[in-house]
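**Q** give the three-dimensional model of this entry:
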Amino acid sequence: MSTCNSSHFLPSTFALVGIPGLEELHCWIAIPFCSVYVIALVGNCTILVVVKVEQSLHFPMYYFLCILSLVDLVLSSSTLPKMLSIFWLNIHEIDFSACLLQMYIIHSFTGMESGVLLVMSFDRYVAICNPLRYESILTPPLIAKVVAFVIVIRPLCFVTPFVFLIRRLNFGVSNIISHTYCEHMGIVKLACVDIGVNVAYGLFVASFMVWDLILISVSYSKILKAVLRLPKEARWKAFSTCSSHLCVILIFVTPAFFSFLTHRFGHGIAPHVHIFLANLYILLPPMLNPIIYGVRTKQIRERVLKTYHCM
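**A** Now for the predicted structure:
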């Protein structure tokens, strides 16, 4: 814990280390990171364009997929450019307000991604368990309310207090964050006062991702029950429509929870291992989500192949 100043003190800047212990390899690590970012940009923009152009994809499932792509674009763009400036240009400093903004975007859009995956699981539940009522249930007004409250407003409401909880802290001499980006616990650990409230609230917010997972599990348990009653041929088709979504959930949840657990309980784990895990849940979903849906969804795949063939 840093030595405290007598008065309330907030640093003007923070310094992001990057990946501790691997500073000499930063310029090489940046190459796959940059590649991931380019793939994420191209993939998610392709999904947005294809869904907009292809009239057969104007259904709720693909609207939610577009929202997922927008979330992934913001999430990757809020972190990758600064990471690359650290790795290639050796620019470690970040303004205090910019650091808080980056933290706010990362945590709120991570919450939005969790919300999108929850809503998409409900969409699959309605499509498989109540196919004849699909359009009457998922009406435009209901979709608008779900997007507004579950995907957007909910995470923003939960993440906004982070900013005020950090600004009330008194920081010491050190302003060095041993990370590639600004996140809540990385910032509050530099405080020289009790951070119990911040830690408790952080756990409270993280618990909502657990509730999202529980609700997703409930949806898929009902889907599985309904699918097993279908004929064999229809059963395979139903499973294939859910496989993309399940893959996306695993890609998002697995590194996120590994990062969360190592951050709080893995004190014996090397710092560079933890930072890599923390980067995975920011980098992998934006890159892999459009690839998974592009490969697994016939309409998207055919439209992309047709476009490239015309070029």
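**Q** every contact and neighbour count from this point should use C-alpha atoms.
**A** Fine.
**Q** ok, Phe162 - contacts?
**A** 104, 184, 198 (CA atoms under 8 Å, 6 or more residues apart in numbering).
**Q** how far away is it from Cys247?
**A** According to CA to CA, to the nearest Å, Phe162 and Cys247 sit 31 Å apart.
**Q** would you say Val210 is within a helix?
**A** Yes: counting by DSSP: H, G, I helix; E, B strand; the rest coil, Val210 falls inside a helix.
**Q** and for it, the neighbour number?
**A** For Val210, the neighbour count with other CA atoms under 10 Å is 14.
**Q** cool, Leu142 as well?
**A** 12.
**Q** so it is in which element?
**A** Following DSSP states H and E, one finds Leu142 within helix 140-146.
**Q** what's the first helix or strand after that helix?
**A** That would be, after helix 140-146 and using DSSP H and E, helix 154-167.
**Q** to compare with the earlier structure, here is another sequence to fold:
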Amino acid sequence: MVRSGHKASGPLLDVLHPHGQQIGNAISKQRMTHWIVNVITLAYQAQGVPCPLSLGEWRPFLFLPFFLMFLLAITANSILLYLIKSQKSLHSPMYVLIGVMAVLDLIMPMFFVPNMLLSLLFSLSEISLTGCLIQMFGLHFIGTFQSTLLFWMALDRYFAICRPLHYHKCMEIPNFLKFFVFAPAIRNGLLMVTMVSLAGRLSFCLTNVIDHCFCEHMALVQLACGDISINNIVGLLQL
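**A** Below you'll find the model as predicted:
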């Protein structure tokens, strides 16, 4: 936070320069902008109610339930992947898609849950802007595959019910890799790089508090004090 001592130069500047007050305000604003750009505070909130920041000494007690849920999710998805891989009867397109969903559910929490658990345990709520952008890229890059996955699951059921004679030809592994893995990866990668680059070029001068436990695109963009219309459009395209 900007210390009160930074504002002491205002009266002195008033004496030395006719526009000293304006210069002093500009200096204070520049210092505050530098602080906001380099440090982002994650204010953990649920349904608009501040959670860990207002709980004080109770924050470490939230570590255990969230950690157990994290372990449960990791264990359940790992068992599911093992069963699909080990059972040859499950090597069909639909079960492969379910396995891909388990992989996405394994990877996505890795980007923010460890940081959230450390924050609860040691009362840490700050993240650098660079770390915030990296976290945002990972979350949105993995998240965009979920909509693609749902599309492929619907397409799988369509061919199985309406085109059963062409099912195996249309849903074979080479086609799956070509249209589900490579094409969406290129598309999502380009969109995410564009989105993160635009967010990183914004000027932040209002506040540095994000009301989430992770760096989400729109939450970060809302902290900017300039025009964010392009960021909003790119954010909608990644859906």
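**Q** still on that earlier bit, just the ones of the contacts of Phe162 of structure 1 in helices?
**A** 104, 184, 198 (DSSP state H).
**Q** quick one: map the second one onto structure 2.
**A** Per TM-score structural alignment, the equivalent position to His184 of structure 1 in structure 2 is His217.
**Q** right, and that match touches Leu236 too?
**A** No: using CA atoms under 8 Å, His217 of structure 2 is not in contact with Leu236, being 10.5 Å away.
**Q** between these two, which one's more packed in?
**A** Under the criterion of other CA under 10 Å, the comparison of His217 of structure 2 against Leu236 puts His217 first, with 21 against 9.
**Q** contacts only, for the more buried one.
**A** 136, 199, 235.
**Q** neighbour-wise, which of those residues leads?
**A** For the contacts of His217 of structure 2, neighbours were counted using other CA under 10 Å, and Met136 has the most, 22 neighbours in all.
**Q** residue boundaries of the helices in the stretch 1-150 of structure 1?
**A** Assigned by DSSP state H, counting those that start in this stretch, the stretch 1-150 of structure 1 shows helices spanning 26-53, 60-77, 80-89, 96-129, 134-137, 140-146.
**Q** just so I know, which of those helices lies nearest Val152 of structure 1?
**A** helix 96-129 (6.1 Å; CA to CA).
**Q** what range in structure 2 matches that closest one?
**A** The aligned range for helix 96-129 of structure 1 is 129-162, by TM-score structural alignment.
**Q** if you count neighbours, what's buried in the matching stretch?
**A** Across stretch 129-162 of structure 2, burial judged by 16 or more other CA atoms under 10 Å covers 129, 132-133, 135-146, 148-149, 152-153, 156, 159-160.
**Q** nearest residue to the most centrally placed residue in structure 1 other than its sequence neighbours?
**A** Note on structure 1: the residue nearest the mean C-alpha position is Thr110, at 3.6 Å, using CA atoms, centre = their mean. Once flanking residues are discounted, Thr110 of structure 1 sits nearest to Leu75: 7.5 Å by CA to CA, 6 or more residues apart in numbering.
**Q** how many neighbours does whatever residue of structure 2 lines up with that neighbour have?
**A** Residue pairing (TM-score structural alignment): Leu75 of structure 1 is matched to Met108 of structure 2. By other CA under 10 Å, the residues close to Met108 of structure 2 number 16.
**Q** same question for Val221 of structure 2.
**A** Other residues within reach of Val221 of structure 2, judged by other CA under 10 Å, total 23.
**Q** quick check: it touching Ile233?
**A** No: under the criterion of CA under 8 Å, Val221 of structure 2 is not in contact with Ile233, lying 11.9 Å apart.
**Q** and of the helices of the stretch 1-150 of structure 1, who's closest to Ala256 of structure 1?
**A** helix 96-129 (9.4 Å).
**Q** mean shift of that closest one relative to structure 2?
**A** For helix 96-129 of structure 1, the mean deviation from structure 2 after alignment is 1.1 Å (mean CA distance after the TM-score superposition for structure 1).
**Q** could you check how far the closest residue to His166 of structure 2 other than its chain neighbours is from Thr148 of structure 2?
**A** Once flanking residues are discounted, His166 of structure 2 sits nearest to Phe159: 7.0 Å by CA to CA, 6+ apart. Distance of Phe159 of structure 2 to Thr148 of structure 2, given as CA to CA: 17 Å.
**Q** cool, and Ile84 of structure 2?
**A** Ile84 of structure 2 is 21 Å from Thr148 of structure 2, where distance means CA to CA.
**Q** check Leu117 of structure 2 too.
**A** 30 Å.
**Q** try Ala199 of structure 2
**A** The gap separating Ala199 of structure 2 from Thr148 of structure 2 is 24 Å, by CA to CA.
**Q** before we move on, the earlier item: and the ones in helices among the contacts of Phe162 of structure 1, which is closest to Ser240 of structure 1?
**A** Minimum distance to Ser240 of structure 1 across those is 35.8 Å, recorded for Tyr104 (CA to CA).
**Q** thinking the closest one is in contact with Phe158, fair?
**A** No: counting by CA under 8 Å, Tyr104 of structure 1 stays clear of Phe158, with 10.3 Å between them.
**Q** common neighbours of those two, please.
**A** Taking CA under 8 Å, 6+ apart as the criterion, Tyr104 of structure 1 and Phe158 do not both touch any residue.
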